[in-house]
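>>> no letters, just coordinates:
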């Protein structure tokens, strides 16, 4: 029974069937209810204002009561003492409950035998329930921590003093044993607390927070912090960390892909006009240079021609990076290609740069385009040479890597199976840590003062990934840089002996139809082809080209048409021509070839493509080739 507050005690006791009395600090009965008064004989004095030993209670009752009151005074805690019936010493029927009150008063409750048994039973039940509740709570706690310990995310609990109260298996696998370390020592490798730690907002507000954290090993986690408390009620913060390192890597690759698509759109939009402008510049400067031998105009014209070719190379790199030029791929052995190109490169190296080459790959066959692989190799080698202005060693290695599981992978993202590994290292000045992640971005360069365009490594990255491979860079400032390219191996093709084809000798003259909407490009190409001995007819649009073709009754050895023209594209014009003259040869002249355009050309019967911009010699060679 719960004892009411002293102010309500008289009202409660007056209605209670249980004998109750209140003893003051001086041991005098301050109040006794009717049930307590009925314990006394009818002629006994009224109990209030008297001490218990002044009333006609049995001696045993008084002795036990005195001992119980002494225990209450000593411990300050409630006591339950057994005694005989205060009015009938021969019967052991009662128990007395002594409850201390504020102010030094003590409540005396006298329970007869049946009430005592009920009270004892209630106390026993309460203890059993409390013990069962404690057992269930402990089982639930153990189950909770068993589950948390096996979670695939790191979970730990932190106190206000930065100490770690608990860490699950994943946390220990990442950061080792707790060993009394503070959280900033364990996770950040710091000697002092992290500034602006979000975890302490949970202690202050009691509200959960989430944030991201990158540890000193480069792993990135999304953190979820929740308010918690231990079994003693001490406030804690429970922290869950989800490893998003791989997600961040994919996110960076998607961002890179988005930039590539954006540049692809840009390249597709400007390539036609830019190439059309470069064609007459290159052709006319080349023509003028041929007429300016041994004159003061020769040097400036040669310089202008070099600049025009450099601009055309930049357009080609942008198109290569944007992957709008789909290239054919076939099984390719890298060792002979590397040896051939490195032998040529060695002759152009400065005296203070030494080439160290090791092509020891047993399986060097990949599915790739030779020109693209050559571009990757030479771009990486040129970068390495430029990084060693004071001299050093350029090392090129070809080796193999076989992966049976991702645990063995030297870098994330590598596919299982066999790889050819191309490694290009230098002993130069290295890459600054802040720049290492940006070197594959288009137009990012640290060599702007020396004429760098920022497209070389971007093109390398695009070619490697387009061929199903990956590229990684490791660099130490002042000690050098290593680029590692992984390309998946492919089956070595069977060697077949082909019969030698006999082709008729190329004619030195022929009749050509040249179609282009840009007057400058049209005039420049016409002049070059006429100087090469061809009879050239021109048209400034697709519609006009059709009229000229049928006006000439189809007696053209070759039709060379621009692709991007208003009104009618070159492909549409070619389809009309080939529909009426299936034996005609039509070549599309364009700045970039999309996969869809290439497929359409095969279906239509187009002979091939000539890429803009080109040199006068390249134009003539292509016309000679397609005219045969």
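Thanks, I have it. Given the structure is predicted, the values throughout are model-derived calculations rather than measurements. Numbers count the residues shown, from 1 in each chain.

>>> from here on, contacts and neighbour counts on C-alpha atoms
Noted.

>>> just give me the neighbour total for residue 552.
Number of residues near residue 552 (other CA atoms under 10 Å) recorded here: 12.

>>> ok, it to residue 512 distance?
Distance, residue 552 to residue 512, using CA to CA, to the nearest Å: 11 Å.

>>> likewise residue 202?
Distance from residue 202 to residue 512, by CA to CA: 80 Å.

>>> swap in residue 98?
Separation of residue 98 from residue 512 (CA to CA) stands at 124 Å.

>>> next one: residue 496
For residue 496, the distance to residue 512 - CA to CA - is 37 Å.

>>> neighbours of the nearest residue to residue 612 once chain neighbours are set aside, just the number please.
Computed as CA to CA, 6 or more residues apart in numbering, the closest residue to residue 612 that is not its neighbour in sequence is residue 591, at 4.6 Å. Neighbourhood size, residue 591 [other CA under 10 Å]: 28.

>>> alongside the first one, take a look at this:
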């Protein structure tokens, strides 16, 4: 009976869950019944305990929970199981109970394993399980993608540190860095590529194993940096645009008075060179403010379908003179016509600024290459690089073999007034202007540079289906005066006076108003003899458009020219400038002012 009992209770459990756990189950039952008091006995003592369990009278019901690594089984046994009579039936029932328990627990185990396998594979992070010695025991598919290794190659891989060769001890630092929000590490994949990852660590209870999850944040980090750069450039652009507007008002007076002095000074007069220098300096300052407006994307442009290749061919000779004889210029232009909606003068400015930048980078000579290539950009690339839309683009590449730039310099090259040149060698606006022009044309610009190797600028401009136009430069019209009466409304006294002086010098009668309301009042008093209005767009009390609407009710069809230090397209977007109204951008040159005034007056006379 003793042999039968032990074989029944112990060997059957051994078959189900293992020998050590089976004997432990019997001892647990004996301890529950008060027969045993410890967990380890000799074989003879264990046999005695089994006999004692058999001898106990009355029904004995003990529940023993047996734990192995992965299985929990509950065993029920009763007094009937050790009786001689009905022994086979009891053993059969016990076997059936155990088999059902094992089958149920196995099913639950499989379900649990499948559930956690699905979770492990679909966490959205690259996850591995590391043994105590940092051997990889399991890796999910996302980690395979991130690392470049297959699951078979990763299983058993001992050199975990090769993924972090820069000395980052993520297992000791990861948790502390996560606590402080500094949990980004540089992960090296199989091909040597570097990814930015956030690390999360966890331990498996009861073991020395660790679960390591890596979240690839490379793209989001790059987008975050691009967003911060764009916001910084936008803030600088707003500042630059405001400064340019104020300077334009000042320069209008300087240019106007300087030009009047030049007109009234006889040839050969000793003061004339000084006047010429004043006007020339004012014109350079005006070009500088236009550069600020270009960077801030507040410069007015006149886009039309143009072929970039035609522009490159047109200014190629100019570029060769610009870069000098010690620098070779190569052009590799796509034979396909590549029309883009662009302002040709602005594209010329981009090419000249990049050529100038390359010349400074090659003081000992070198080569400059300009290439055009049609490319197709998908949604992902367009979104990542801030492009308006995916589709067909023109890639304009300008590369040099110059000194190149370090990363810290490259990150700042598009900032206004940032320059690595000597104090008198440049303004630091050249690449800022390029950046502004490209962005205003819904494009994107990238810079790749390596010290001692050279620099490549890649400009992406959206292609258009409209055929390119061939533009011809019109000759400047001759200056002509007149005898008409003109009402000027301008809140800046210096600008108002200089415009009055210029118009009076060329025969016009002029009335002045300091704002929109004063202009309306003056028109009510002198309206019958006023032929033309020159209105500043932005003025106190009433702006130029509001003043024109009020005056038009007094005399419909009155002619008007608007002027402002802000570009016309910006003012039109704000709804404070009519789409078809003649417009002058400050600073005004006398030639531009007089020519526009005469054209508007003559056009109206022809209609009448």
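Sure thing, it's come through. Since the structure is predicted, the reported quantities are computational estimates derived from the model, not experimental observations.

>>> can you calculate the TM-score here?
The TM-score (TM-score structural alignment, normalised by the length of the second structure) is 0.74; 533 aligned residues with a CA RMSD of 4.3 Å.

>>> picking up where we left off before, neighbour count winner among residue 496 and residue 512 of the first structure?
Neighbour tally, residue 496 of the first structure and residue 512, criterion other CA under 10 Å: the higher count belongs to residue 512, 23 against 6.

>>> helix, strand or coil for that one?
Here residue 512 of the first structure is recorded as strand under DSSP: H, G, I helix; E, B strand; the rest coil.

>>> ok, back up a step: the residue mapped onto the residue nearest to residue 612 of the first structure from the second structure: what's it in contact with?
Superposed on the second structure with TM-score structural alignment, residue 591 of the first structure falls opposite residue 565. By CA atoms under 8 Å, 6 or more residues apart in numbering, the contact set of residue 565 of the second structure is 244-246, 248-249, 585-587.

>>> just the buried residues out of those, in ChimeraX syntax.
Of the contacts of residue 565 of the second structure, the buried ones go into a single ChimeraX selection, burial set by 16 or more other CA atoms under 10 Å:
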select :244,245,248,249,585,586,587
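
>>> chain center to stretch 90-106 of the second structure, what's the gap?
Mean-position distance between stretch 90-106 of the second structure and its chain equals 63 Å (CA atoms, centre = their mean, to the nearest Å).

>>> with stretch 443-453 of the first structure instead?
Using CA atoms, centre = their mean, the offset of stretch 443-453 of the first structure from its chain centre is 28 Å.

>>> need the contact list for the most far-flung residue of the second structure relative to its centre.
Ranking residues of the second structure by C-alpha distance from their mean position (CA atoms, centre = their mean) puts residue 85 at the top, at 84.1 Å. By CA under 8 Å, 6+ apart, no residues touch residue 85 of the second structure.

>>> now do the SS call for it.
Of the three states, residue 85 of the second structure takes coil under three-state DSSP.

>>> how near is it to residue 91 of the second structure?
Counting by CA to CA, the gap from residue 85 of the second structure to residue 91 of the second structure is 11 Å.

>>> same question for residue 529 of the second structure.
Counting by CA to CA, the gap from residue 529 of the second structure to residue 91 of the second structure is 125 Å.

>>> does residue 349 of the second structure belong to a helix or a strand, and which?
In this assignment (DSSP states H and E), residue 349 of the second structure forms part of helix 344-361.

>>> what range does that helix cover in the first structure?
Counting by TM-score structural alignment, helix 344-361 of the second structure corresponds to residues 370-387.

>>> contact partners of that stretch?
332, 337-338, 341, 349, 353, 394, 424-426, 428-430, 456-457, 459-460, 463-464, 481, 483.

>>> same check, this time on stretch 251-267 of the first structure
For stretch 251-267 of the first structure, using CA under 8 Å, 6+ apart, the contacting residues are 315, 318-319, 321-324, 441.

>>> what does stretch 335-354 of the first structure give?
Counting by CA under 8 Å, 6+ apart, 355, 359, 361, 364, 370, 374, 377-378, 385, 388, 390-394, 398 sit against stretch 335-354 of the first structure.

>>> try stretch 465-482 of the first structure
Residues contacting stretch 465-482 of the first structure (CA under 8 Å, 6+ apart): 323, 367-368, 384, 413-414, 423-433, 436, 461, 464, 483-488.
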